[in-house]
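# the sequence isn't on hand, but the structure is:
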C-alpha cells in the first residue's frame, strides 16, 4: 500500500522575512532585487516544492501605538513589494513550481483580480494561485477611503460576492473559444463567450473578461480563515487552506472540522488540502538545532515581536500592562494567530512583553531538530489527520529554505512520502486537484446562498 504523499509550499515575504529574519547572520539582503527571488524559486523547484506562497498587506503596519515607527524601526512587516510582479519574476525562471500570491477582496475589484491571475496562469503555463484575504488592518482601510475596516461578517459577505464574480469572469470564455485559423480569418468563436451582467450588493460587472479561460480553469484558490465565517468561506471556495496551530491536538480538530464543512457543501473533502505552517530549524541533532534557534531568539527585541503581533490581531497592545498577562480580546484581525498565542501564553504563563519576544521568533509546529526529527514530526501530523502537507516558513532566507531542501526533503523522499519528480505540469495537477469545469462557480455560489438562508431561518 502506497503512503499518502505530502505537499509542500514555501511561505516567503516579498520583503524582509519574518519579524527579524533580516538580522540573521546567514540572511540575504537582496529582497529589493529580482535575483533574490529567482534564486529562491530555483531552490524550491529543485526540491520539488508544490508552490511558493507570497503574503501581502496594503499598508505599513501601525497597530502598535498607532504608529508605523516599530514596523520601520524593526523591519517587522514592512516593506512589501507587489506580489504579482515578484511571482512573475519567479515563474519566468521555473517550469513546475506553483506561484501563489495574496490579493484582498476588500480593496481590489473582481475584474482586476480575474485579469491579473488569469494572465499569470497563462504566462506560467497553469501554475498560478490566489490567496484570498478580506484584509484585517484598519491601516489598510485608511489607504482606501475608509476610517475603519468593515466588520468581519460584512468583509466575508463582500468576499462571497467577489468570488462569485471573479470565477464567473474566468468562466466567461469557453475552453474552445480560440480558433486562430489564419486561412479562414476566424480568430475565435464568439458564441462561446458570454457577458456575466452581474448586479449585486457590492459589485456591478458586465464582462466578459478580456483574458481567455486559463489552463487551470481557475487558478488554485487559497484561504486562511480561522473564524467561523472564515472556515465556512474557505470550505466552500478554497482548494488549499493555510493554517497555524500551536499543538497537534488543535491541528487535528481544525482538519476534521474543515473536511466536514467541505462535505456539507457537497464537495469531496479530498479536494480541500490543509497545510499547517511549519517553521523548521535544521541541525545535526536536536541540541545543535536548539542552539541555532536560541541564537536567533536572542536577536528579537520584544517590541519588534509585539509590533508583529499587534499587526496580526489589529489591536494596540501598548494599551495594556506589558508585564501583565494578555487580556481577552473579543475582536481581533487574524483569529488563528490570536488563538495560537492564547494557547501558548496560558500554558507558559507569559506576560505581554514575553509574548512579544516569543512571537518574534516562534517556530510553528515545533519542528526543531535533525532532518530525521523534523520528518518524524511531519509524518506524525500526517498520520494523525492534522495535515495534507505543510507551509514551510523560513526564519531567514534563502539559507533556511536551502537547509530544508538539502536536508529534510531527501529524508522525506527516502521515506517515500514526498515526490522525487513533478507528476504534472500545472499546479492543480501537482496538488492532485481537479480542474473546475466551466460553470463550477454555480455550485459554490448556490452553497453560499443555502448557508445564508439556513442562518437566516435559525435567527
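Received the coordinates, thanks. The structure displayed is predicted, hence computed values, not measured ones.

# please make it C-alpha for all contacts and neighbour counts, starting now.
OK.

# and the closest residue in space to residue 175 that isn't next to it in sequence, what does it touch?
Among residues not flanking residue 175 along the chain, residue 213 sits closest, at 6.0 Å (C-alpha to C-alpha, 6 or more residues apart in numbering). Going by C-alpha atoms under 8 Å, 6 or more residues apart in numbering, residue 213 touches 118, 170-175.

# what's the distance between the longest helix along the chain and the middle of its chain?
For the chain, the helix with the greatest residue count under DSSP state H is helix 152-170. Averaging C-alpha positions (C-alpha atoms, centre = their mean, to the nearest Å) puts helix 152-170 17 Å from its chain's average.

# before we move on, what about stretch 215-234?
9 Å.

# what's the answer for stretch 356-365, then?
The answer for stretch 356-365 is 18 Å, by C-alpha atoms, centre = their mean.

# stretch 371-380 too?
Distance, stretch centre to chain centre, for stretch 371-380: 23 Å (C-alpha atoms, centre = their mean).

# now do the helices in the stretch 301-450 of the chain.
302-313, 335-348, 352-360, 371-383, 399-403, 409-414, 427-431, 441-457 (DSSP state H, counting those that start in this stretch).

# please compare the first structure with the one that follows:
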C-alpha cells in the first residue's frame, strides 16, 4: 500500500439533474428540466473543473416505472451527454455507465474509445450488469440474466472491450506522405475472441488515446460484484453508508485485489457523499432533522423496494417486523438487498424503520464546513476511502462544498489546488496500461513534464 502521508484525496461529482430523491426537484433554484438540459450538465462540470475535481459521473439504468425517482424518469443518455461536456471542458474526467447485460462489446469499445479521443484521454466506463429485472423486456428478453451469469458475462465483456482497445499498436500510423504509407499493417491486430458469451473478430476501427485506454470503474456490492471489481476495476464506486461498513468494504476490496496479484493502490475506492453544510453544526443538524421529518413514507417504501426489483412493500404492516422475503427474488441489486435483509434481522427493524433507514440516503457528513472536512479527512486517513463522489443537484449545497469545504481540504494538503495532469489516469495516479501488442504511450506524469 502507498505511504499514507502522501496519498491525495480524490473527488468526483455525480451529476443527477433534478435528483434521485423525493424533494430536490422542488428547489426553485434548480431548473425543472435539469436532467435533460445539456447546458445544466456543462455548467456543473465546469464548476467541478474549476474546483479541480477528478471527474464527473453519469449514472444510468435501462428500466423505469411510474414511481421511479424524478431524475431517472427523464434524463439524457450518458455517452451523448459526456461527448457534449467533453467539448466544453478541458481537464475533468468524464465517467459514464453502460451495462454489459444489454449491450455488445464492439459497440461499447467504439463508443468509449471515441469519448476518450474526443476528450483527449479523460474517459471512464462504469461497468454495470443491470440490477432491475424489468430491463430484460426492453431488450427482447422475457427474463433477466441470472445474477451469476451477469457477472460471468461482465468479466468476459470487459476482457473483449480491452482487447479491442488494443487493436492498434501505439505507433501503427506513420502517416508518411512521402512514402504514401498511412498504416503499418503489421501493427493492426484482430482480436478473434470466441468465448462463452461473445464472439468478436475485430479489429476495432480506432486507435488508443493519450491515456491508453478509458479507466474502468465498477460498483458491485455482492460477492460476485466485489470479485469482479477486484479483477478489473481501477475505480470503485460504493455507497459508504457509515464509517465502519465503508472501512470494511475498503479492506475487503484491497485484500481481494492483493490476493490475485494486483497492486491495491491501483484501485481507487470512492464513496457517495451528500453533505449537509451550514454555518454551525447545530444549524446543519436542524436542517437534517427537518428534511427527514418531511419525508413521504409511501415514496420511501417504493425506494426500499427498488433493491428487490420494485417489490411492493405497501402490502405489509408498517409496524410489524420487516417481512420475510425468502420467496422474493434477489436477482436485482443482490448485494444491497442482502444488506437490507441482514440489517433488518440483526437489529429487529420494523418495516417503517427499514423504510426510513434504507429508503432515503442518510448523510454521514453533517455540520459546519470544518466539521464536514474533519469527517472527510477521518474517512480518508483511517482507511475507509480513497475519495468521494459528491451528489450534485441543488446549486447551493454544491456551492458551499466547493467554496467552503474544498479550501479546507486544500489547506491541509489533502486535495490538489490545481491540476497536475490533463488525463483521467493522471488525476487518479494510474499508469497507462501496456499495449499487449507492442510499444506503450508515455505515462501521464512524463507527458506533463515535457
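Ah, there it is. This is a predicted model, so every value here is computed, not measured.

# still on that earlier bit, give the other helices and strands that the longest helix of structure 1 contacts.
When contacts are defined as 3 or more C-alpha pairs under 8 Å, 6 or more residues apart in numbering; DSSP states H and E, helix 152-170 of structure 1 packs onto helix 110-123, helix 228-237, helix 441-457.

# rewinding a little: now the contacts of residue 213 of structure 1: which count as buried?
Buried members of these, counted by 16 or more other C-alpha atoms under 10 Å: 118, 170-175.

# measure residue 189 of structure 2 to residue 278 of structure 2 for me?
57 Å (C-alpha to C-alpha, to the nearest Å).

# more neighbours: which of the two?
The residue with more neighbours, out of residue 189 of structure 2 and residue 278, is residue 278; 21 against 18, by other C-alpha atoms under 10 Å.

# ok, the aligned partner of residue 378 of structure 2 in structure 1 - how many residues close by?
With TM-score structural alignment as the criterion, residue 378 of structure 2 lines up with residue 380 in structure 1. Counted with other C-alpha under 10 Å, residues neighbouring residue 380 of structure 1 total 14.

# likewise the one 3 residues further on?
For residue 383 of structure 1, the number of neighbouring residues by other C-alpha under 10 Å comes to 13.

# over to the one 10 residues further on?
As a burial measure, the neighbour count of residue 393 of structure 1 was computed by other C-alpha under 10 Å and equals 24.

# what ranges do the strands span in the stretch 1-150 of structure 1?
7-11, 51-54, 98-104, 128-133 (DSSP state E, counting those that start in this stretch).

# and the stretch 151-300 of structure 1, by the same measure?
178-181, 186-188, 198-199, 204-205, 220-223, 240-243, 273-282.

# turn those into a markdown table, columns for mean neighbour count and distance to residue 94 of structure 1.
Formatted as a markdown table, the strands of the stretch 151-300 of structure 1 follow (neighbours: other C-alpha atoms under 10 Å; distance: least, C-alpha to C-alpha, whole Å):
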| stretch | mean neighbour count | distance to residue 94 of structure 1 |
| --- | --- | --- |
| strand 178-181 | 12 | 26 |
| strand 186-188 | 12 | 30 |
| strand 198-199 | 13 | 37 |
| strand 204-205 | 16 | 35 |
| strand 220-223 | 24 | 18 |
| strand 240-243 | 23 | 22 |
| strand 273-282 | 25 | 23 |
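
# tabulate the ones you listed (CSV), appending distance to residue 151 of structure 1.
Listed next are the strands of the stretch 151-300 of structure 1 as CSV, based on distance: least, C-alpha to C-alpha, whole Å:
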stretch, distance to residue 151 of structure 1
strand 178-181, 43
strand 186-188, 44
strand 198-199, 23
strand 204-205, 22
strand 220-223, 18
strand 240-243, 21
strand 273-282, 26
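
# out of those, which gets nearest to residue 33 of structure 1?
Between residue 33 of structure 1 and those, the shortest gap by C-alpha to C-alpha is with strand 273-282, which sits at 24.5 Å.

# post-alignment, the closest one versus structure 2, mean distance?
Comparison of strand 273-282 of structure 1 with structure 2 after fitting gives an average deviation of 1.2 Å (mean C-alpha distance after the TM-score superposition for structure 1).

# what's that strand aligned against in structure 2?
Aligned using TM-score structural alignment, strand 273-282 of structure 1 spans residues 268-277 in structure 2.

# on that earlier part again, with distance to residue 428 of structure 1 as added columns, please give the helices and strands packed on helix 152-170 of structure 1 in TSV.
Output for those, formatted as TSV (distance: least, C-alpha to C-alpha, whole Å):
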stretch	distance to residue 428 of structure 1
helix 110-123	11
helix 228-237	15
helix 441-457	17
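
# closest to residue 94 of structure 1 out of these?
The closest of those to residue 94 of structure 1 is helix 110-123. By C-alpha to C-alpha, the value is 11.5 Å.

# ok, and what's touching that closest one?
Among residues not part of helix 110-123 of structure 1, those counted as contacts by C-alpha under 8 Å, 6+ apart are 84, 88, 103, 127-130, 162-163, 165-167, 169-170, 205, 209-216, 218-219.
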